[in-house]
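> got a structure for you, letters missing:
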């Protein structure tokens, strides 16, 4: 194994598990000209991925330089263990969303030093190889999480994989990673599911009042329950600790609302506002002050394209877009987020072209 500074990703790269993430890794590696070997317990997935140009089926004679295990969380440790045994000269990584559990399960595994965990922060509501894209990871954070004793050259090889796939490498300890994703992914998903669950069985009259707020809060609750139960259970320690903190704040909220403690409630809400401002802004930079311009858009083909063209002609950069569809309106309300100082300029440009727009 070469020194870390001399590590070069030359392939072959074997991808174990040709679902959305695995096939996307394979396609990105093929884009870079690397030879890719494909394997999956579902032969049809390998055939589909092969047909997409993601690589060729792996054979027992193959000698991969790097093995990427892209299987469901419940099978991750087993997949890494099998890969270490089957490819004794290869570095093995995985793309699972929990890092301590597989590392602990491999504590006594021969060749454990060749395992370097990783986690690309990208995905889709779709699944399977047909949902894959060679561009899935472009510009996305990719955590690389070496455990104690991991070979430095192996760590570098996994970082090179992330870069080849278009990802932005973030090196973290496995326990740091798990705490981070509990805070930014796993607990938000649980909270979203709990809020969405309160809508079950609600009367039609209540649901008719649904606006963009409830859609925003509950959007991620639509993920696959089986998959997310595996992910969250695999990160039990970090999720449990954070849920404890959240429960304490929920208790404070209950007391403030029950007792009419306006100052206490305001403090909790202000704490939430501070949290939204802590989220990195566009391109990872600090958040910029923005404001929304709301535009009524007829609900038929071509209108969004016309709006975006007119907004583009104004010279104002659109930072974000949301569309709100209410049952009582025959049009959508499009919110265009722009730099706060550009609101007046965009409003004037759109109104001059006949759009009904307001702040």
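That came through fine. These numbers were taken from a predicted model, which means no experiment stands behind them.
> contacts and neighbour counts: CA atoms only from here.
Fine.
> what helices or strands is whichever helix or strand residue 243 is part of leaning on?
Applying DSSP states H and E as the criterion places residue 243 in helix 236-259. Judged by 3 or more C-alpha pairs under 8 Å, 6 or more residues apart in numbering; DSSP states H and E, helix 236-259 is in contact with helix 174-181, helix 187-197, helix 262-278.
> so residue 144 makes contact with residue 121?
No: with contact taken as C-alpha atoms under 8 Å, residue 144 and residue 121 are classed as non-touching, separated by 10.9 Å.
> looking at the helices and strands packed on helix 236-259, which is nearest to residue 156?
Minimum separation from residue 156 across the helices and strands packed on helix 236-259 (C-alpha to C-alpha) falls at helix 174-181, 16.1 Å.
> where do the helices of the stretch 251-359 of the chain begin and end?
Listed in chain order, the helices of the stretch 251-359 of the chain (DSSP state H, counting those that start in this stretch) span 262-278, 303-313, 343-352.
> most packed of those helices?
Greatest average neighbour count among these goes to helix 343-352 (a mean of 16), per mean count of other C-alpha atoms under 10 Å.
> use this one as the comparison:
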């Protein structure tokens, strides 16, 4: 691949363009808002000038509802040898393209499983896709050249290709992406009218659950409108669990010992099923999640503190597997939770104490 055009210079489109440009591909940027294309170009993602002839690959990075129309336009203009999209829904755009009379052999639906609660070209990074799954949904109609171009794009972005059926993909993302967004927003919405004293008690748990609730509503309306059925199915299942959990909690208020026991069993059941489901979420390098030990370090909110604690951990010969930061409300301090292999935790705690760090159990 020597040339590409990226249509839609938001987070995903600009990140892909940055990765391609950084690896020697000449990228042409287009957007319905020329200012966004100019911003992406200024970031080094490519040029906002049109290509002189046909490019190797067109990457359509627009909301799902607009994918089919844009792809059909690309094909009518003969803009590229092959065309892919990167929208988060795959079944409906393909069916809509067929209804428009588009050439399905020269089109491939794809979806990089990477993103952020931030949007727009200024949120883009060239390494956004590194190590992340990138779903490809070829069919028997897909031209081999188009599939190879898509695989080359995935490779240049240093992502991991995953081949799926389009409708199976849509059911999967309803479970692992679209429903979590709505549930995060539902929990965060409870905070809107909460007492200030309650909000000041927010800790890492509520921060983790509500992080993606900061996402742009307009973008998610586009996504959910293109995949409403599978999302509704998952939410209906969650709603059934919620109803049972509410009843179990009510039972815990009962004066009847047997009813309280039944309520506790109901709560234990959902918690244990949650444990089982969480254990299936891939961990580091796509392997089963490991049980790490947490070494919590109190740090000040000032430049260089994080770098210093990481450097001291490195001097102790300990690999940090994961990290979380919990900020203290109203204080200029926070807890850095260093996740390490259990056998390394005692030595790391001792080494950090020797270097003057305050360790919290």
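Structure received. From a predicted model like this one, the values you see are computed outputs, not experimental measurements.
> before we move on, the earlier item: got the helices of the stretch 251-359 of structure 1 as TSV, with distance to residue 172 of structure 1 columns?
Compiled in TSV, the helices of the stretch 251-359 of structure 1 are given as follows (distance: least, C-alpha to C-alpha, whole Å):
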stretch	distance to residue 172 of structure 1
helix 262-278	20
helix 303-313	40
helix 343-352	40
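> of these, which is nearest residue 236 of structure 1?
With C-alpha to C-alpha as the measure, helix 262-278 is the member of the helices of the stretch 251-359 of structure 1 nearest residue 236 of structure 1 (23.2 Å).
> okay, the angle between the closest one and helix 236-259?
Helix 262-278 of structure 1 runs at 140 degrees relative to helix 236-259, counting by axes from the mean of the first three to the mean of the last three C-alpha atoms, to 10 degrees.
> where does helix 262-278 of structure 1 end up in structure 2?
Aligned using TM-score structural alignment, helix 262-278 of structure 1 spans residues 264-280 in structure 2.
> in contact with residue 339 of structure 2, which residues?
Shown in contact with residue 339 of structure 2 (C-alpha atoms under 8 Å, 6 or more residues apart in numbering): 292-295, 320-323.
> one more: residue 25 of structure 2?
Residues counted as contacts of residue 25 of structure 2 (C-alpha under 8 Å, 6+ apart) are 1-4.
> any idea how far residue 57 of structure 2 is from it?
According to C-alpha to C-alpha, to the nearest Å, residue 25 of structure 2 stands 11 Å off from residue 57 of structure 2.
> residues in contact with both of these two, list them for me.
1, 3-4.
> which of the residues you listed count as buried?
Buried positions within these, assessed by neighbour count (16 or more other C-alpha atoms under 10 Å), are 1, 3-4.
> of the residues you listed, which is the nearest to residue 225 of structure 2?
Using C-alpha to C-alpha, residue 4 is the member of those that sits closest to residue 225 of structure 2, with 29.1 Å.
> what's the match for residue 207 of structure 2 in structure 1?
Applying TM-score structural alignment, one finds that residue 207 of structure 2 aligns to residue 215 in structure 1.
> same deal with residue 221 of structure 2?
For residue 221 of structure 2, the aligned position in structure 1 is residue 229, judged by TM-score structural alignment.
> picking that back up, in helices, which of the contacts of residue 25 of structure 2 appear?
The subset of these located in helices under the criterion DSSP state H is empty.
> taking these one by one, which sit in strands?
Using DSSP state E to define strands, the subset of the contacts of residue 25 of structure 2 located there is 3-4.
> now, which of the contacts of residue 25 of structure 2 sits nearest residue 131 of structure 2?
residue 1 (20.8 Å).
> so the nearest residue to the closest one once chain neighbours are set aside, which of the three states?
With C-alpha to C-alpha, 6 or more residues apart in numbering as the criterion, residue 1 of structure 2 has its nearest non-adjacent residue at 6.1 Å, and that residue is residue 56. For residue 56 of structure 2, the assignment made with DSSP: H, G, I helix; E, B strand; the rest coil gives strand.
> residue 56 of structure 2 pairs with which position in structure 1?
Taking TM-score structural alignment as the alignment basis, one finds that residue 56 of structure 2 is matched in structure 1 by residue 65.
> residue 354 of structure 2 too?
The equivalent of residue 354 of structure 2 in structure 1 is residue 352 (alignment by TM-score structural alignment).
> how many neighbouring residues does residue 60 of structure 1 have?
7 (other C-alpha atoms under 10 Å).
> sorry, wrong one. I was asking about residue 325 of structure 1.
Burial of residue 325 of structure 1 is recorded as 15 neighbouring residues (other C-alpha under 10 Å).
> and it, how far from residue 310 of structure 1?
The span separating residue 325 of structure 1 from residue 310 of structure 1 equals 21 Å under the rule C-alpha to C-alpha.
> tabulate the buried ones among the shared contacts of residue 25 and residue 57 of structure 2 in TSV, adding columns for distance to residue 167 of structure 2.
Output for those, formatted as TSV (distance: C-alpha to C-alpha, whole Å):
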residue	distance to residue 167 of structure 2
1	29
3	31
4	28
